[in-house]
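Student: next comes the sequence, and after it the predicted model I'd like to discuss.
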Amino acid sequence: MYQPAAFTENRPEVLHDLIRSHPLGLLVSAGSQGLIADAIPFLVYAGEGEFGTLRGHLARANPHGEALRDVDDCLIAFTGPQGYITPSWYVAKAEHGKVVPTWNYAAVHVWGKPRVIDDAAWLRRLVGDLTQSQEQGRAAPWAVEDAPEDYVNGMLRAIVGVEIPIRRIEGKFKMSQNRPMPDRVGVVDGLRAQGPQSEALAALVARRGDVPAA
């Protein structure tokens, strides 16, 4: 990942937080079948290994599972809040006009050697953890135990687990930190004016760019 100093973020706890809030990762591997990529949700277990461990699952019918058994490394890419930034939001546009559009985004890349897991008890714990991570806070949270046991067992037989001890992790939060403060303020105001769909990105620009509260 191209890492200008202004945008670099390598604190594991910050990167883990982005993974938890945006758990759908693009799993990429390169083996005898060539490059393969699949988007799957992951859980990150921070206390396991130097940088934590990722766990997820694939459909057993997905050939990527078999391919992962034969590779020594894979990449998982996570993307957080992102969006187009118009130069019309910059104070600099009115001052000298030497501005161009850009794209703000948060991303985390993870590398590690994958392990494919067939153990039914392991898979049952994983799907329980994954379900709980998404259902918590709901008025009527669904649990795996709500489905018939024989149905759950049949579904578990249709998947394989993937465990990836994190060997390397890096992040990039490109949030207008390289712009003068008046431009950063303009970006935050412009994003918020777009409505709720841009609020998460606006909050990150404000936080990472030390933009004072209005």
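Tutor: That came through, no problem. Residues are numbered from 1 along each chain as shown.

Student: every contact and neighbour count from this point should use C-alpha atoms.
Tutor: Will do.

Student: check whether residue 84 sits in a helix, strand or coil.
Tutor: Classification of residue 84 using DSSP: H, G, I helix; E, B strand; the rest coil returns strand.

Student: so what's the residue count around it?
Tutor: Counted with other C-alpha atoms under 10 Å, residues neighbouring residue 84 total 11.

Student: my guess is it meets residue 174, correct?
Tutor: No: if you go by C-alpha atoms under 8 Å, residue 84 and residue 174 don't touch, sitting 11.6 Å apart.

Student: find residues that contact each of these two.
Tutor: The contact sets of residue 84 and residue 174 overlap at residue 104 (C-alpha atoms under 8 Å, 6 or more residues apart in numbering).

Student: which parts of the protein are strands?
Tutor: Assigned by DSSP state E, the chain shows strands spanning 8-9, 24-31, 34-41, 43-45, 53-59, 74-85, 102-112, 115-117, 159-165, 168-174.

Student: nearest to residue 66, out of the ones you listed?
Tutor: Distance to residue 66, taken as C-alpha to C-alpha, is lowest for strand 115-117 among the strands of the chain, at 8.0 Å.

Student: please compute how far that closest one lies from its chain's middle.
Tutor: 21 Å (C-alpha atoms, centre = their mean, to the nearest Å).

Student: run through the neighbouring helices and strands of that strand.
Tutor: Under the contact criterion of 3 or more C-alpha pairs under 8 Å, 6 or more residues apart in numbering; DSSP states H and E, strand 115-117 touches helix 63-68, strand 159-165.

Student: put this beside the first:
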Amino acid sequence: MYCPPAFREEDLPALHELMRAARLANVVTSGSNGLHASPLPLFLDETEGPFGTLYGHLARANEQWKDTPVGDALAIFMGPDAYVTPSWYASKKEHGKVVPTWNYSVVQARGPIEFFDDETRLRSVVERLTALHEAGRPEIWSVSDAPEKFIRGQLRGIVGLRLAITSLEGKRKMSQNRSAADRAGVASGLAASAHPGERLAAAQIPQD
């Protein structure tokens, strides 16, 4: 990933937080039939390995797990993003030498990927993913709420994945290369947006 020093994010807790906040990742592998990519909810186990380990599952009918990956897999986590109009820059009024850009944050996790269908491991992944996304809801659903026979049938329709992270790259492009006045203009413009993601991006723009 191209990442100028001004936008590079190397703090491990910050990278993990962005990954958790993204909720859905694109998992990319390369096999004998070429590239495969699947959008998947994953959870991060920070206790496994120096960078953590990702777990999730995909449909058994998905060709990706059947086509044995060659080399590492790549999981891409996107954070808030927003179009930035030059009209928000204070420097537009000063000299006019400004162009549009896009603000965004992203983490790319690489590592060897393993697919498995052992029922005990698979059920653990499903239970942990469910608990993660049900947390905080007024009426929490758990896997045990459904009939056991039904759950076992559902588990037969999916395959688990484990991606042991060997490298993490983070990029937080949030107008750090602009002047304080330009950053303030962008933050103000995005904060007034009707798009929730753009308001989230506004909060990530550094201010002096």
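Tutor: Cool, the structure landed. In this text the structure is predicted, and so the values were computed from the model without any measurement.

Student: can you list the helices and strands packed on strand 115-117 of the first structure in TSV and add distance to residue 31 of the first structure and mean neighbour count?
Tutor: Formatted as TSV, these follow (distance: least, C-alpha to C-alpha, whole Å; neighbours: other C-alpha atoms under 10 Å):
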stretch	distance to residue 31 of the first structure	mean neighbour count
helix 63-68	7	18
strand 159-165	16	21
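
Student: make a markdown table out of those and add distance to residue 45 of the first structure.
Tutor: Converted to a markdown table, these look like this (distance: least, C-alpha to C-alpha, whole Å):
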| stretch | distance to residue 45 of the first structure |
| --- | --- |
| helix 63-68 | 20 |
| strand 159-165 | 9 |
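
Student: figure out which of the ones you listed is closest to residue 98 of the first structure.
Tutor: Nearest to residue 98 of the first structure, of all these, is strand 159-165, at 45.3 Å by C-alpha to C-alpha.

Student: what's that closest one in contact with?
Tutor: Residues from elsewhere that reach strand 159-165 of the first structure (C-alpha under 8 Å, 6+ apart): 48-49, 51-61, 65, 112-118, 122-123.

Student: and that strand, how far from the second structure on average?
Tutor: By mean C-alpha distance after the TM-score superposition for the first structure, the fitted strand 159-165 of the first structure averages 0.5 Å away from its aligned residues in the second structure.

Student: distance to residue 146 of the first structure added to the strands of the first structure, as a markdown table?
Tutor: Output for those, formatted as a markdown table (distance: least, C-alpha to C-alpha, whole Å):
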| stretch | distance to residue 146 of the first structure |
| --- | --- |
| strand 8-9 | 40 |
| strand 24-31 | 24 |
| strand 34-41 | 21 |
| strand 43-45 | 22 |
| strand 53-59 | 20 |
| strand 74-85 | 30 |
| strand 102-112 | 34 |
| strand 115-117 | 25 |
| strand 159-165 | 19 |
| strand 168-174 | 36 |
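
Student: wait, which of these is closest to residue 198 of the first structure?
Tutor: Taking these one by one with C-alpha to C-alpha, strand 74-85 is closest: 7.8 Å.

Student: hmm, who's touching the closest one?
Tutor: 18-19, 21-30, 101-114, 187, 198, 200-201.

Student: now, of those residues, which are buried?
Tutor: For those, a burial check counting by 16 or more other C-alpha atoms under 10 Å picks out 18-19, 22-30, 104-114, 187, 198, 201.

Student: in the top helix by length along the first structure, what's buried?
Tutor: Using DSSP state H, we find that the single longest helix of the first structure is helix 120-135. Residues of helix 120-135 of the first structure classed as buried: 123, 124, 126, 127, 130 (neighbour count, 16+ other C-alpha under 10 Å).

Student: likewise for stretch 148-161 of the second structure?
Tutor: 155, 158, 159, 160, 161.

Student: for residue 3 of the first structure, see how far away the spatially most central residue of the first structure is.
Tutor: The centre of the first structure sits closest to residue 78, judged by C-alpha atoms, centre = their mean, with a distance of 2.9 Å. Remark: distance between residue 78 of the first structure and residue 3 of the first structure (C-alpha to C-alpha, to the nearest Å) = 16 Å.

Student: re the thing from before, ok, which of the helices and strands packed on strand 115-117 of the first structure comes nearest residue 97 of the first structure?
Tutor: So among those, strand 159-165 is nearest, using C-alpha to C-alpha, at 47.6 Å.

Student: so who does residue 175 of the first structure touch?
Tutor: Counting by C-alpha under 8 Å, 6+ apart, residue 175 of the first structure makes contact with 7, 104, 105, 106, 204, 205, 208, 209.

Student: surely residue 167 of the second structure meets residue 72?
Tutor: No: with contact defined as C-alpha under 8 Å, residue 167 of the second structure and residue 72 do not form a contacting pair (10.4 Å).

Student: mind listing the shared neighbours of those two?
Tutor: With C-alpha under 8 Å, 6+ apart as the test, residue 167 of the second structure and residue 72 both reach 110, 111.

Student: the more surrounded of those two?
Tutor: More crowded of residue 167 of the second structure and residue 72, by other C-alpha under 10 Å: residue 72, with 18 against 13.
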